[in-house]
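[1] Dropping the sequence and predicted coords here.
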Amino acid sequence: MRNLNKRLAPANDQPSGGANRFCQNCGYPVAPTDVICPQCGYHLVADKRTVTHQATGQRQQFELSHSRAAWSKRKKLTWLSSGLVIIILGGGLLWGSQYYSRTATLNRAIANTQRGRRLTDYYTSSSTDLRLNKQKLLPIYRYYHHHPKALTTLQRDLLIRGISHDNHFRYGVSGHRWLVFPNYQIIVKPIYPKITTNLAGNQIKLDDRSLGTAERDDDIKSLGALVPGEYQLTVNGTVRGHQLSNSGQYYITSNRTYNLPLTTISTTLQTVPASAIYLNGQKVGTADTSGHFELNDEPWSSDMAVYARYTSSEGMANSKTIHLKKSDDQSTVDINYPNQISHSEADSLVSRLIMCMDQISNGTDINDVTDSQNTALADYFTNGRDNAAYNQIVKMTQDYSDDDDIESVSYDSSLKQVVPGPNGSSLVTYSIEYRFNLEDYAHVQTYQYTATMTPTGNDTTFGYQFSKITNGQKTNDEHESFDE
């Protein structure tokens, strides 16, 4: 019988040729190159493919898992970055929608107009005839800087109606900011004024820019496309051998023709003494103690305007503006302050005050004190019995009444001066002579006061009230002996 039990080879007799392999069927060691197991005849090639396939599958599975892990990290970073971008964009949109809103932009535009800053950011022209820059926008700043109330009116008109009352300015969208936000701007409608002068050869200037010379008498020149605002118009020339200049500040708001001839006018201006006199916006002098000021050989123009300004410790007051006519030459022109109390009205109010003071100091109850027209003392003061000056007068005169050493008191008033105060008020300076009759002599003192009087708007009784009264300044103090 054939011996089927084949002896295993020693370890050093194992088949060579690479890493040891074993038959998957019987476990016999086989060489890497064997196709058939020499022990049991098992086909080793199929097994090799299976092992190779398994190894390859394991490697692919690892690479796929590794790729998924790497992709997951990139995905997280991408989502995180996208989230941050969305937050930043959202915050920017929210901020921009507020900053570039209609109201916020207008507020900045008005504030910068008052300061004369960044005007080109907030103004644009409605016409290609007018290309705006910082220099061309200065007249807008000059006017509204000196007229803040007009700027407030402009802001209100643009916010509510979207257009100014004179139709020179419109508020609307002009393009976009950052391609997203509406670019609100004040859109200026240009004006096309002209200037004329009477003599050929006269030199014409707009602000600091020369417009050339008049080529003939009564020549008319265009000032170009301008923004509405405050300008300096100047014409220089020679008249009868004298160098003359007709210059002034003009608020130019229309397409009209401005006439600046070189001819002269002489006139006397009558106003409040010590008032500063302004001609076409420029101070030319001060009224004398009689309130007179002489304009001598001043260049006349159809827009020649004068006004007076009075400055006191209470503030500043401006008179009405008077436009001089050529017929005013060699005449007197009155310059009055609005709402100023007349001398006769002021003297009447002070006299009525004295009448009431006399009643109190001689024992009349304050509730029964009235003037000759049956008007209570408190009615002569703003805020009535709450007025500080009213209470000081009542206390003072009641103290005189309660003083046993004073047998009687009499008063005598004298009006000194009436000048304009701020906001339509009047400053009335008057003196009161106090005569205190004592037992053996009379003590006579004189004090000077300045009262601020304001209009009441009530023409049926009296048109003014005492707003406040300064502390008295003593101007005289003497004693008079009684004759025995």
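    Happy to help now that I have it.
[2] From here on, just use CA atoms for contacts and neighbour counts.
    Fine.
[3] Now that Val394 has come up, it's in contact with Ile360, right?
    Yes - the pair Val394 / Ile360 is scored as a contact, 7.4 Å apart, by Cα atoms under 8 Å.
[4] So which of these two has more stuff around it?
    Ile360 (23 against 18; other Cα atoms under 10 Å).
[5] State the distance from that one to Asn336.
    38 Å (Cα to Cα, to the nearest Å).
[6] contacts for the longest strand belonging to the chain?
    Ranked by residue count and defined by DSSP state E, the top strand of the chain is strand 441-455. Contact partners of strand 441-455, identified using Cα atoms under 8 Å, 6 or more residues apart in numbering, comprise 339, 341, 421, 424-437, 463-482.
[7] Same check on stretch 275-284?
    So stretch 275-284 is contacted by 247-250, 285-287, 291, 293, 304-311 (Cα under 8 Å, 6+ apart).
[8] adding another structure so you can compare the two:
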Amino acid sequence: MSGRRFCPNCGTKLESNVEFCPNCGFKLAKKEHASPSRQAYQQTAKKQTSSQGRQAYHAQPMKKKTKVLLTLGATFLAVFTIFYAWGSSHYSKENQINRIKADLIDTKAGLAKDVVADDSAMQVTDTALKPTQTYFAEHHKAANELINYLKEDASFNRIHLVQSGHHMLLFPKYVLRVPTIYAAVATNHSNSSITVNGKYIGQVKPGNFASEKQDNKYGVKLRHLFVGTYHIKVKSNISNRNLSTTSNYDLWSSGTVDMGIRTENFTVKSTPGAILYLNDKNVGTLNKKGRLTFKDYPVTDKLKIYVKAKVGSNTIKSQELNYGDVQYDDANDSHKTIEPKWDGLIAKEDAQEILEDNFKDPDEDAFVNGAENKSYQELRKMDKGYDEDDDIDSYDMSCSVISVSPAPNKSSNVVYKITFTFEVGDTERKQVLLYKGASFRSSDSDDEDNESQKIKSIGTGKIVSDKRY
């Protein structure tokens, strides 16, 4: 038994003179005489090696289908993670609110996708929501306030942000819940028709429309409306004369719009050559004296009035005002003189005071850009020259403003006269200069006193009179 050999790798019985196992090809070591303990160790190693060989032989490779499924699963998980991260950002509450704002102030965009009505009976369409868009498109400050309120989970004029379904089944969808109202239009003439936002509504009918004016006994009830700005027109035939009146109304609650037609006399006074607009319609040009008069013109208290003037290459617009905000000229309420205001326009008396003060004693704080202003430097030089002239015993000056007209960027153009009186020995000399091209600019101050106006340029002066007495 001691002469027998076995392969240490697979256990196959071997001949004594072979170098490689005929069964597994294992290279055999040269025969050595081992001690009993070493023989025991070899037998133990033989068993372990044999066991490992059998285990390796029985291992099965991963199936191809399993590999494909695991790869697809890992890919899907990675793609879903990226998609969810993108969706969480794109459909975040704040980003949805910002997109709603963009649609809200753009009358060309569709708003219906962003809105639910506070009344389920109301049909939500882009057309029905145009008045809401029109209001916020014309009132960006209100739009910004609305968005700020929505981000704080608060309401603005009964407009709320609510969740309505989900985007892609995963991300909450937020929309505006916009209030709806019921309204009526009432007038004082039976043979009148009503048009709202360019759509013919119909002829008026007698009835009780809860009007604040007793004469407005005829009207129509409007269908369910979203809140917003509505352009309403009433056409009537009075004494065989076709008359109409139009007004824009911001409707935020249910009620009656009074559109009684009355005719009145009024004059609009402003910059000569300016174009007059009544309810956004060009109705004429102011004459050389800056006036345009109307007789028996149909008016409402909401009649919107403003003018536009051409100044150089720029067209500027006055502030808007409503006819009802202007007082009558007389106790009989027979005539009004309407003078639209201009942003930053300086009053004649203020311009005169500032010019006179600075011709006498120039103050750099009264000029745009302070001491660097060329007009300031010019007045300083002129004032110093008079003070150092030995031939002049004393001098005085006065200012008279001839005209003030609006200019772009809250500025004013001023034409004025400066009269200098010089005492030279026994002689008094009066010199009158006409200045054109002077300009003032309104500062950002809310204060309406003289300090809010600064001289941009004193203009160019020309001597028109020079007399000695």
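    Arrived safely. Quantities reported herein were computed from a predicted structural model and do not represent experimental measurements.
[9] now, which of the contacts of strand 441-455 of the first structure lie within strands?
    Counting by DSSP E, the contacts of strand 441-455 of the first structure contribute 426-437, 464-469, 473-481 to strands.
[10] can you pull the contacts of Gln352 of the second structure?
    Cys399, Ser400, Val401.
[11] which ones among those residues are found in helices?
    With helices taken from DSSP state H, there is no overlap with the contacts of Gln352 of the second structure.
[12] Kindly reformat the residues you listed as TSV containing distance to Asn240 of the second structure and neighbour count.
    Formatted as TSV, the contacts of Gln352 of the second structure follow (distance: Cα to Cα, whole Å; neighbours: other Cα atoms under 10 Å):
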residue	distance to Asn240 of the second structure	neighbour count
Cys399	56	20
Ser400	52	18
Val401	49	20
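[13] As JSON lines, those with distance to Tyr328 of the second structure would be great.
    Output for the contacts of Gln352 of the second structure, formatted as JSON lines (distance: Cα to Cα, whole Å):
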{"residue": "Cys399", "distance to Tyr328 of the second structure": "33"}
{"residue": "Ser400", "distance to Tyr328 of the second structure": "30"}
{"residue": "Val401", "distance to Tyr328 of the second structure": "28"}
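[14] Enumerate the helices of the stretch 51-200 of the first structure by residue range, in sequence order.
    Here the stretch 51-200 of the first structure has its helices, by DSSP state H, counting those that start in this stretch, at 102-115, 119-122, 134-146, 148-160.
[15] Out of these, which is closest to Asn198 of the first structure?
    Nearest to Asn198 of the first structure among those is helix 134-146; the distance by Cα to Cα comes to 26.2 Å.
[16] Check which helices and strands that closest one is in contact with.
    Contact analysis of helix 134-146 of the first structure by 3 or more Cα pairs under 8 Å, 6 or more residues apart in numbering; DSSP states H and E lists helix 102-115, helix 119-122, strand 229-239 as its packing neighbours.
[17] related to what we said a few turns ago, closest to Pro228 of the first structure out of the helices of the stretch 51-200 of the first structure?
    The nearest among the helices of the stretch 51-200 of the first structure, by Cα to Cα, is helix 134-146 at 6.5 Å.
[18] Which parts of the closest one count as buried, going by neighbours?
    Lys136, Leu137, Leu138, Pro139, Ile140, Tyr141, Arg142, Tyr143, Tyr144, His145 (16 or more other Cα atoms under 10 Å).
[19] from the contacts of strand 441-455 of the first structure, which would you call buried?
    339, 341, 421, 424-437, 463-469.
[20] Need the counterpart of Ser126 of the first structure in the second structure.
    Residue correspondence to the second structure (TM-score structural alignment): Ser126 of the first structure is matched to Asp118.
[21] Quick one: residues contacting its match.
    Contacts of Asp118 of the second structure (Cα under 8 Å, 6+ apart): Arg177, Val178, Pro179, Thr180.
[22] Distance from the longest strand of the first structure to the middle of the chain?
    42 Å (Cα atoms, centre = their mean, to the nearest Å).
[23] orientation of that strand relative to strand 464-469 in degrees?
    Here strand 441-455 of the first structure points in a direction 120 degrees away from that of strand 464-469 (axes from the mean of the first three to the mean of the last three Cα atoms, to 10 degrees).
[24] Just the buried positions in strand 441-455 of the first structure, please.
    442-455.
[25] got a markdown table for those, with distance to Thr78 of the first structure too?
    Below are the buried residues of strand 441-455 of the first structure laid out as a markdown table (distance: Cα to Cα, whole Å):
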| residue | distance to Thr78 of the first structure |
| --- | --- |
| Ala442 | 104 |
| His443 | 101 |
| Val444 | 99 |
| Gln445 | 95 |
| Thr446 | 93 |
| Tyr447 | 89 |
| Gln448 | 87 |
| Tyr449 | 84 |
| Thr450 | 81 |
| Ala451 | 80 |
| Thr452 | 76 |
| Met453 | 77 |
| Thr454 | 75 |
| Pro455 | 76 |
